[in-house]
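**Q** Just a sequence and a predicted model for now, questions to come.
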Amino acid sequence: MTVDTVAYLADFRTRYALPAIVDVHTHFMPDQVMRKVWAYFDAAGPLTGRPWPITYRDDEQVRLKTLRDFGVRAFTSLVYPHKPGMGEWLNSWTAEFAARTPDCLHTATFYPEPDAPRYVRAAIDAGARVFKVHIQVGAFSPLDPLLDPVWAILAEAGTPVLIHCGSGPAPGEFTGPGPISELLHRFPTLRLIIAHMGTPEYSEFLDLAEQYPQLFLDTTMVWTDFSEGGAPYPPAERDRLIRFGDRILFGSDFPNIPYPYAEAVNALERLDLGTEWIRNVCHNNAVALFDL
């Protein structure tokens, strides 16, 4: 797809009578962390497994302007620690970023460590509206006993947790629907957002959505040519995509995507699931979930 992304998205919003797009899966990080992430993608590390050119490798303010030019009204600053002692530092940065970026949903994170309940509670008290967990990068089990009080805090608060737990693009020791099924069994009121629709275990995560009405899924990278080449979405799940149209949220992975932003949106259009479905996924569902 070769188009002017700004023009395409302006036309898209007009055609669907959308006041804006809400993108629940975007990454803003401390500069030194973002550059390390980009270096990992450049090296096609084991968690990516394939060439992954970064399309929007720009300074922070340029990236913010780019999103706004795309018509994105609200977005996240997804961060994720990969070792102890990192989560609270990242939360300090995201709190400062949210304070100077009103259209960013105040984002936080955590790692299985004894201090996690304290700094998770502090983040919620400071206004965090969504948490990010990355099972692959963190290389930890969501069932780690150190996280039990954290999940209890989040379940009680009702704060959504966007969790990368599917086994794509490369499986990890703790990825897949099994641990998440057990986690929800223990904490059935947790509001989880399954990143990437659970790639590649799409059907299994939809099965969990059948059981848990507070489970959401985000569309990040799914149905794009890049994703379909390695983890095609099963056509047989089309009916359930329609049925769960009020619990699917648009996500892009901006800026760390190997194609123009327009492709993420056009991939949804190509599904041909109707105007209401598009409006809900790209705007209404997130507005309701986050009370925007």
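**A** Done, it's in. No experiment lies behind these values; they were computed from the predicted model shown.

**Q** make it CA atoms for all contacts and neighbour counts henceforth
**A** OK.

**Q** what about residue 61, neighbour count?
**A** As a burial measure, residue 61 scores 8 neighbours (other CA atoms under 10 Å).

**Q** Over to the one 5 residues further on?
**A** Residue crowding around residue 66 was assessed by other CA under 10 Å; the count is 17.

**Q** and if you look at residue 222?
**A** The burial count assigned to residue 222 is 24, neighbours taken as other CA under 10 Å.

**Q** can you check residue 65 too?
**A** 12.

**Q** Kindly report the same for residue 45.
**A** As a burial measure, residue 45 scores 13 neighbours (other CA under 10 Å).

**Q** so it is in which element?
**A** Under the criterion DSSP states H and E, no helix or strand holds residue 45.

**Q** Got another one to weigh against that:
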Amino acid sequence: MKEAEVPGTRTGRPGALGDGDVPAWWQRLGLPGLIDIHTHFLPERMLRRVWAHFDEAGPLVGRPWPITYRTDQDSRLARLRQLGVRRFTALAYAHRPGMAADLTDFALDLAAAEPDCVPSATFYPEDGVLGQVESALHRGARVFKIHAQVGGFDLREPVLDPVWGLLADAAVPVVVHVGSGPVPRAGFTGPDKLEGVLRRHPGLTAVVAHLGTPEYGEFLALAEKFPRVHLDTTMAFTDFFEEVAPFPARLLPRLAEFTDRIVLGSDFPNIPYPYAHQLEALERLRYKEPRLDDDWLRAVCWANGERLIGT
């Protein structure tokens, strides 16, 4: 195995950050660690099916996507703790009816056993969805995840309207993958789908996954219109994403405008590079105009996540 393929090693690029360097990285910023709003833990059988789909570069992946942290759950938990990730999520998402309740049970059970895991939940547009979400909130869920691209549904489906209202009232964040990357799905992805929800529920705390790639500008415009819209950094600015969906330089000033609404996300463990590369990619923004400085990094990597999902 080449060095670049080994989790936690440097990638061979000059000055590249390795996983072993991460604690010193956040200590330099004066942080107590990292808060990551976009990590995945799934039942073992489902996770292996997800990995198989990535291995096949399936139609919703669109390109080779090797999994860096293909290890057992205990090893993945240990890796996050070695990195200094103090709070992380167990984001799951259903791709058909009848899955969401079991996935929520798994995620909440994990959080009960692992206190640094934020109680996480999911839902799907199906009969009984409102009751499922009410139950998850009653059991302590503090973040939800849905994936319109994989799930193949429109966020504006009528059955979801009372769910959005409930979550807006509860001020519980929902990480929403509705951008058209890595592969668009006509009728299900795009900023207009989320905007339709927000027009009815402007107080919803929506966290746009992957900075909304590739519709970066459109989702930043939604953040301007709706004060509870956040965006997570998941895979953004990494070499892997910049090859196919580079973040436009003209939009960098917008990231400075929304310092308090950009939050660290990684997609761990389903990433094709070491975790450290996400942080390295963010730090590289310090050398572009406008320079996103250490205060910006501190907000993204700790303060904003602390406000959304706690410590």
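**A** Yep, it's here. Just so we're clear, the structure is a prediction, and the values are computed from it rather than from any experiment.

**Q** how far away is the alignment partner in structure 1 of residue 36 of structure 2 from residue 74 of structure 1?
**A** In structure 1, residue 36 of structure 2 lines up with residue 23, judged by TM-score structural alignment. As for residue 23 of structure 1, its distance to residue 74 of structure 1 is 6 Å (criterion: CA to CA, to the nearest Å).

**Q** Which one of the two is surrounded by more residues?
**A** Under the neighbour definition other CA under 10 Å, residue 23 of structure 1 and residue 74 were set side by side, and residue 23 has more, 26 against 21.

**Q** from memory residue 71 of structure 1 sits against residue 21, does it?
**A** Yes. The criterion here is CA atoms under 8 Å, and residue 71 of structure 1 meets it with residue 21 at 6.0 Å.

**Q** Which one's more surrounded, the two?
**A** residue 21 (27 against 19).

**Q** and stretch 160-171 of structure 2, which stretch of structure 1?
**A** Stretch 160-171 of structure 2 maps onto residues 147-158 of structure 1, going by TM-score structural alignment.

**Q** chain center to the matching stretch: distance?
**A** Centroid separation for stretch 147-158 of structure 1 versus its chain: 19 Å, with CA atoms, centre = their mean, to the nearest Å.

**Q** tell me what the helix of greatest length in structure 1 is packed against?
**A** Looking across structure 1 with DSSP state H, the single longest helix is helix 87-100. Packing partners of helix 87-100 of structure 1 (3 or more CA pairs under 8 Å, 6 or more residues apart in numbering; DSSP states H and E): strand 107-109, helix 116-125.

**Q** OK, contacts around the counterpart of residue 19 of structure 2 in structure 1?
**A** Alignment note (TM-score structural alignment): residue 19 of structure 2 maps to residue 6 of structure 1. The neighbours of residue 6 of structure 1, taking CA atoms under 8 Å, 6 or more residues apart in numbering as the test, are 69-70.

**Q** could you redo the last one with a cut-off of 10 Å?
**A** By CA atoms under 10 Å, 6 or more residues apart in numbering, the contact set of residue 6 of structure 1 is 12, 66-71, 261-262.

**Q** Against residue 249 of structure 1, how distant is it?
**A** 21 Å.

**Q** Strands of the stretch 1-150 of structure 1, start to end?
**A** Ranges of strands in the stretch 1-150 of structure 1, per DSSP state E, counting those that start in this stretch, are 21-22, 72-76, 104-105, 107-109, 130-134.

**Q** most neighbours per residue, which of the ones you listed?
**A** strand 107-109 (a mean of 28; mean count of other CA atoms under 10 Å).

**Q** start and end residues in structure 2 for that strand, please.
**A** Against structure 2, strand 107-109 of structure 1 falls on residues 120-122 (TM-score structural alignment).

**Q** Equivalent analysis for stretch 196-215 of structure 1, please.
**A** Stretch 196-215 of structure 1 corresponds to residues 210-229 in structure 2, going by TM-score structural alignment.

**Q** Now do the longest helix of structure 1: distance to the chain's middle.
**A** 17 Å.

**Q** Give me the mean deviation of it from structure 2.
**A** The superposed helix 87-100 of structure 1 is, by mean CA distance after the TM-score superposition for structure 1, a mean 0.8 Å from where its aligned residues fall in structure 2.
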